[in-house]
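K.L.:
model this:
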Amino acid sequence: MCQLQPTYTSPTQSSQLFKTHEPSPPLGLSPTRPRIFAPTANSPPPPCSPSTMATALGSLPSASSSPTTAPSIPANATLGRHLARRLAEVGARDVFTVPGDFNLTLLDELEAEQPSGGGVRLVGCCNELNAAYAADGYARAGRGVGACAVTFTVGGLSAINAVAGAFSENLPLVCVVGGPNSNDYGSNRVLHHTIGLPDFSQELRCFQNVTCYQAVVNNLEDAHEQIDTAISTALKESKPVYISISCNLPSIPHPTFSRHPVPFFLSPRLSNQMSLEAAVEAAAAFLNKSVKPVLVGGPKMRVAKACKSFVEMADASGYPIAVMPSAKGLVPEHHSRFIGTYWGAVSTPFCAEIVESADAYLFAGPIFNDYSSVGYSLLIKKEKAIIVQPDRVVIGNGPAFGCILMKDFFHALASRLKKNTTAYENYSRIFVPQGEPISSDTGEPLRVNVLFKHVQTMLSGSSAVISETGDSWFNCQKLKLPEGCGYEFQMQYGSIGWSVGATLGYAQAAKDKRVISFIGDGSFQVTAQEVSTMIRWAQNNIIFLINNGGYTIEVEIHDGPYNIIKNWNYTGVVEAFHNGEGKCYTAKVRTEEELKKAIEASLGPNKDCLCFIEVIVHKDDTSKELLEWGSRVSAANSRPPNPQ
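P.N.:
Sure thing, here's the model as predicted:
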């Protein structure tokens, strides 16, 4: 009789032991028959078999034990349910989906793992682009990661634009694609939803440039490992990942999914202490010898998780604080030494004068592109700058220090800086409070600056502002955010239409905030239908649709007849989406009086409704900042070719 020994079975071995079927052989090949051990009278006893092992752990096998049978696997031990549980574990309790024939079984399994049981909720979207935009917005709300699930190629390549935007903005996003049947890989077959070639890697190759990890799951043996690696990589790198799952696998029980998975644990990144000390010493000497230094926060403070330590350093040093436009909302604007947005020629009044006249400036996580630099026209000098990125520090034209975490650097530097309030005192001397726009006369057409005067009164700590690409960028920069008020916009990628899906995703994640979005009519026409999903999910967002008859930001860069769009009855479109189901309030406003009534209705009796306010303004009613910015960006775009 077989002697019992403690036995460890690896997941891969276990899956082989309990395998219930073999995949069909490739075309033209015969299946290989399994080898069967057939003992004879004089044969030695076989080694411990799976059945005797499994039985021995609980009780002794009887003399009449039946032939080997695989132990039962729980019905919920499927790939799809494992994915749902792992997404929920990292904060993605909502998955934004569009069904297609390759992901239907996967959606069944995700749907079966309900949030109450540690699973996810499926939020059906109108198209894949919007689903990925919603995952982007969800990730911005601080829930961990955003997730979307779409079908093969036609869905994935529709979503890839939004995934690229999340990559550029350093957002953790999981894009799950239902892929071909596992038996079709290597079969030389042509499938639908492809470009007509027997090659299933076209979509994968596209995603390789805009994701930090790609997993193609076409067998169950290592599916759990690939899924877990993808999700943990998204968290570690704060970038999107791509997971393709064969359509015939999500509902098959497998022993690797029946075990309690190891909780996600990201090993904390540590600064190199020698490098950190050297960087702090050099930076402190650089700043302490300056007369009027300033601090400027950038967008990469978010991914570096350094916003709090940045403010601590500002408190210790006494330096004034400015932010780059894409970092608005990362630094508290109620801080006593906050001086506004530094954006070159279109900065907050008196902010650029203080930053550009400083003899030293520390930029925390900046991105200097043509948009943030106003056509590369910033009046700053490298030799005066300390540039701090999430993992390195560069001081002037001199040394660069690597393997340093931004938050560690700020924390260590705070204790080495001498108090110096000179730059802020200079700001206080020249500062003149900004005036309010003149109130409109009765019946006078509404102006954009009057709109934002009233919007300012709507903001609170339970609000979040989402600004679409366009003139809303410049008008929203002027808003003074109360403590706790969220703020998001997509400056690096600047994809028009982003804000509609992002509003859906942000509101789905941040239930404690009321989202107030500002969208131009041209951008709205790209992604409008996702407002219907907001109504379906009972969101109470307030959307200001600014109708000025065209692509205004493009007009200011380069005008032409192609920037004029067909006017819609925007409130009529949203009422059609409403269709008597759910809660929705719409208003079309042309004057300040009508605007006041619409805002009162949105904050009062319709506070639980999706509120859509169409604001009709003159086509040339733009901010002065857009006029200046557009001319400088246009000049940068129209530079002649360099001589060959």
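K.L.:
rest of the way, CA atoms for contacts and neighbours
P.N.:
Noted.
K.L.:
buried sites along stretch 357-367?
P.N.:
Counting neighbours by 16 or more other Cα atoms under 10 Å, one finds that the buried residues in stretch 357-367 are 358-367.
K.L.:
what's the answer for stretch 181-191, then?
P.N.:
For stretch 181-191, the buried set under the neighbour-count rule, 16+ other Cα under 10 Å, comprises 182, 184-185.
K.L.:
before we move on, what about stretch 191-205?
P.N.:
194, 199-200, 203-204.
K.L.:
who does the helix or strand containing Leu129 touch, helix- and strand-wise?
P.N.:
In the assignment (DSSP states H and E), Leu129 maps to helix 128-140. If contacts are counted by 3 or more Cα pairs under 8 Å, 6 or more residues apart in numbering; DSSP states H and E, helix 128-140 sits against strand 94-97, strand 146-151, helix 156-168, strand 173-179, helix 498-509.
K.L.:
can you map out the helices along the stretch 301-450 of the chain?
P.N.:
In the stretch 301-450 of the chain, the segments counted as helices under DSSP state H, counting those that start in this stretch are 301-304, 307-317, 351-356, 406-414, 422-430, 448-458.
K.L.:
Ile599 is nearest to which of these?
P.N.:
Proximity to Ile599 (Cα to Cα) singles out helix 448-458 among the helices of the stretch 301-450 of the chain, at 8.4 Å.
K.L.:
list the buried ones in that closest one?
P.N.:
448-453, 455.
K.L.:
one more: stretch 256-267?
P.N.:
Buried residues in stretch 256-267 (16+ other Cα under 10 Å): 256-258.
K.L.:
and if you look at stretch 560-575?
P.N.:
564, 570-571, 574-575.
K.L.:
and the angle for the helix holding Leu129 with helix 156-168?
P.N.:
Counting by axes from the mean of the first three to the mean of the last three Cα atoms, to 10 degrees, helix 128-140 points 30 degrees away from the direction of helix 156-168.
K.L.:
now do helix 128-140 and strand 173-179, the angle between them.
P.N.:
Relative orientation of helix 128-140 and strand 173-179, computed by the same axes, to 10 degrees: 150 degrees.
K.L.:
how far off helix 498-509 does helix 128-140 point, in degrees?
P.N.:
50 degrees.
K.L.:
one more to line up against the first:
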Amino acid sequence: MATETSAALQAEINRLQLEVSSLKAQQGTEQITVGNYLLARLEQLGVTSMFGVPGDFNLGFLDLVEDHPTINWVGNCNELNAAYAADGYARVKENSIGVITTTFGVGELSATNGIAGAFSEMVPVLHLVGVPSTPQQASKPMLHHTLGDGRFDAYEKAAKQFTFSQANLRDKNDAAAEIDRVLMDCITVARPVYISLPTDLVHTKISSTRLRIPLTRSLPLNDPQVESFVLGQIVKLFEEAKGDALVLVDACTIRHDVREELNDFLKKTGFPVYAAPMGKTAVDENYERYGGIYLGAISRPEIKEKVEAAKLVLSVGAVMSDYNTGNFSYNIPTKRTIELHSDHTRVQYAAFPDIGMKQLIPKLTERLVSYHTNASKLPVPKFISEIPREGDATITHMWLWPRMATFFKPKDVIVTETGTYNDCSSTSNFGIQDVALPEKSVLLSQVLWGSIGWSVGSLLGASIAAREVGLGRTILFVGDGSLQLTVQELSVMLRVGVKPIIFLINNSGYTVERYIHGKGRKYNDIINWGWTNLFKVFGDPDGKLSRTYTVRTKDDLSKLLEDKTFASADKIQLVEVMMDKLDAPRALKMQAELSGTTNAYAAVSSPVTVA
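P.N.:
Next up, the predicted model:
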């Protein structure tokens, strides 16, 4: 508790010092270019890789990046993939951010879908855009990459819809302060931000004084009186429930950096803990008090029973989206729920703004440690998934995911394709939910935004970040439909030397959509590619950097998984896993049925009325 208070106080001191530095900035004797000032701040934030595509309005800045001693330029095949890569990088390299650099107009708009996904999923990403010079923006000539109507601000207006804050650098006198403001927002609220850098400001000299004061991600202190009242209300509810309570963790536990506080709470209080899909790996899934994934009506029966029967649920960092709640099928009454969030707390029906969980959880731990003896006796179902004995040699989802669980190792970074859009690989996002992952493993999935192809670009960023922070193998599960959208990034993976293992689920099209609507429709079909030849096309004609495999039976896959050379991940590897196009995990079938009912496509047309 004292540590959190000290951090918050130091953050406020740093903020005030930055304000004083702004007033003195023009008097500073040490000079630095605007471009290098930005790079210095990124270096302080732990950024060592930058993604993007070169364009004539950012080339001067990219010279600085290429010459930088610690920040590496990772060029991508297109801006959308670069945004996905920055997203994956930020998810794995915690307490840092992802950075994508694009050019004005055509480049930044191409990246927008990836930036919007990062906003939706609360991932800290900086979108840096090289833009025309300040004189050109003032005179508004008909430049290339413009709309031809003089609206040079159209793109930044669009960016405001998908980023938390923006800095449109125009004046060298406030450039440093604006850069700091936006980067502080990025690291404290865990959302994308936007900076436009004109070509003529890149090499303009400014004071470096502000760089002496580090940016901080600590949030303001909770109001002590309100916090004390909230703690009292929460403790009262635990007393009324007589300790019959459990914890349900979700995405914001990870995004807002409270896992350490939460794990201390769980250890000292002994309460059972479950996770929503977006919160998977927030808690060690081999922890004896961990019971698995709660997904409303789609949950395993034993999990559903325990969660919904608890007298009190402490929800930590919830994201109540459709695919994260079993199509809104949670059966936990508000009167039995306490919600902890990064910037507010809800106790039953009452909301308390600005009471954040980062500072609240340690204090709550102190108040509830006395429940450990009784709480640790509350039964928790074992979260295991046995490999079924199936007579058929065909690889099925029911068999695949428990079998894959035996292949995973501690510190693996596992990326699964979105479970919310029209791709066969959505099966991976649902299939992985039913198996326990090893200690210190990291799962990346895009449950809320659900952009098809996200996982491939994300894998690139995740692989680079995992290499930088000392994590283990990176493993991707992706379908044929998804990989067709963003396949170009395999060439970048070869170039930068990352060595992921890619399991390509080949089931001939968009399986999720088949279950939701149109099982036999042609729009859910795709053409089959020569998947095992991809690396030859993308830069490894002799197979020195890569290996590919096709497996058609359970025995084929098991033998490969048991091969030590394959498991060592010494090269980038792609495994084409042949599966039936209508096979899918249990949870996906249930979710698809719920989604189809919600969408309620009708075969009749509505009458047209004229007013």
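K.L.:
so which of the helices and strands packed on helix 128-140 of the first structure is the most packed in?
P.N.:
Among those, ranked by average contacts under mean count of other Cα atoms under 10 Å, first place goes to strand 146-151 (a mean of 31).
K.L.:
what helices or strands is that strand leaning on?
P.N.:
Secondary-structure packing of strand 146-151 of the first structure (3+ Cα pairs under 8 Å, 6+ apart): strand 94-97, helix 128-140, strand 173-179.
K.L.:
the second one vs the second structure, average distance?
P.N.:
Translated: helix 128-140 of the first structure. Mean deviation of helix 128-140 of the first structure relative to the second structure after superposition (mean Cα distance after the TM-score superposition for the first structure): 0.6 Å.
K.L.:
please tell me which residues of the second structure that helix aligns onto.
P.N.:
Aligning helix 128-140 of the first structure against the second structure (TM-score structural alignment) gives residues 79-91.
K.L.:
can you add distance to Asn548 of the first structure and secondary structure and give the buried residues of stretch 256-267 of the first structure back as TSV?
P.N.:
Shown next, in TSV, are those (distance: Cα to Cα, whole Å; DSSP: H, G, I helix; E, B strand; the rest coil):
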residue	distance to Asn548 of the first structure	secondary structure
Thr256	57	helix
Phe257	54	helix
Ser258	57	coil
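K.L.:
save the residues you listed as JSON lines, and put in distance to Arg392 of the first structure too.
P.N.:
Below are those laid out as JSON lines (distance: Cα to Cα, whole Å):
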{"residue": "Thr256", "distance to Arg392 of the first structure": "40"}
{"residue": "Phe257", "distance to Arg392 of the first structure": "40"}
{"residue": "Ser258", "distance to Arg392 of the first structure": "43"}
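K.L.:
which among the residues you listed gets closest to Phe518 of the first structure?
P.N.:
Of all those, Phe518 of the first structure sits closest to Phe257, with 44.3 Å by Cα to Cα.
K.L.:
hey, where'd the strands end up in the stretch 251-400 of the second structure?
P.N.:
Counting by DSSP state E, counting those that start in this stretch, one finds strands in the stretch 251-400 of the second structure at the ranges 273-275, 290-293, 312-316, 337-340, 344-347, 350-353.
K.L.:
quick one: which of those strands is nearest Glu386 of the second structure?
P.N.:
Counting by Cα to Cα, Glu386 of the second structure lies closest to strand 290-293 out of these; the figure is 14.2 Å.
K.L.:
which part of the first structure lines up with the closest one?
P.N.:
Residue span in the first structure matched to strand 290-293 of the second structure, by TM-score structural alignment: 338-341.
K.L.:
also stretch 147-162 of the second structure?
P.N.:
Using TM-score structural alignment, stretch 147-162 of the second structure corresponds to residues 195-210 of the first structure.
K.L.:
repeat for stretch 333-347 of the second structure
P.N.:
Counting by TM-score structural alignment, stretch 333-347 of the second structure sits on residues 381-395 of the first structure.
K.L.:
for the aligned partner of Val163 of the first structure in the second structure, what are its contacts?
P.N.:
Aligning on TM-score structural alignment places Val163 of the first structure opposite Ile115 in the second structure. Taking Cα atoms under 8 Å, 6 or more residues apart in numbering as the criterion, Ile115 of the second structure is in contact with 83-84, 125, 127, 162-163, 192.
K.L.:
for stretch 306-320 of the second structure, measure first residue to last.
P.N.:
Using Cα to Cα, to the nearest Å, the span of stretch 306-320 of the second structure from its first residue to its last is 20 Å.
K.L.:
and the contacts of it?
P.N.:
Stretch 306-320 of the second structure has contacts (Cα under 8 Å, 6+ apart) with 237-238, 241, 244-253, 278, 294, 328, 331-332, 336-342, 380.
K.L.:
pull out the buried residues from those.
P.N.:
Neighbour-count burial (16+ other Cα under 10 Å) applied to those gives 237-238, 244-253, 278, 294, 332, 336-342, 380.
K.L.:
closest one to Gln226 of the first structure among the helices and strands packed on helix 128-140 of the first structure?
P.N.:
The closest of those to Gln226 of the first structure is strand 173-179. By Cα to Cα, the value is 12.3 Å.
K.L.:
average gap between the closest one and the second structure?
P.N.:
Mean for strand 173-179 of the first structure is 0.7 Å (mean Cα distance after the TM-score superposition for the first structure).
K.L.:
which part of the second structure matches that strand?
P.N.:
The alignment of strand 173-179 of the first structure onto the second structure (TM-score structural alignment) covers residues 125-131.
K.L.:
name the residues that touch that stretch?
P.N.:
Contact with stretch 125-131 of the second structure is made by 55, 57-58, 61, 86-87, 90, 97-104, 108, 115, 118, 183, 186, 191-199, as judged by Cα under 8 Å, 6+ apart.
K.L.:
and the spatially most central residue of the first structure, how far from His578 of the first structure?
P.N.:
Of all residues in the first structure, the one closest to the mean position by Cα atoms, centre = their mean is Asp136, 3.2 Å from it. Distance, Asp136 of the first structure to His578 of the first structure, using Cα to Cα: 25 Å.
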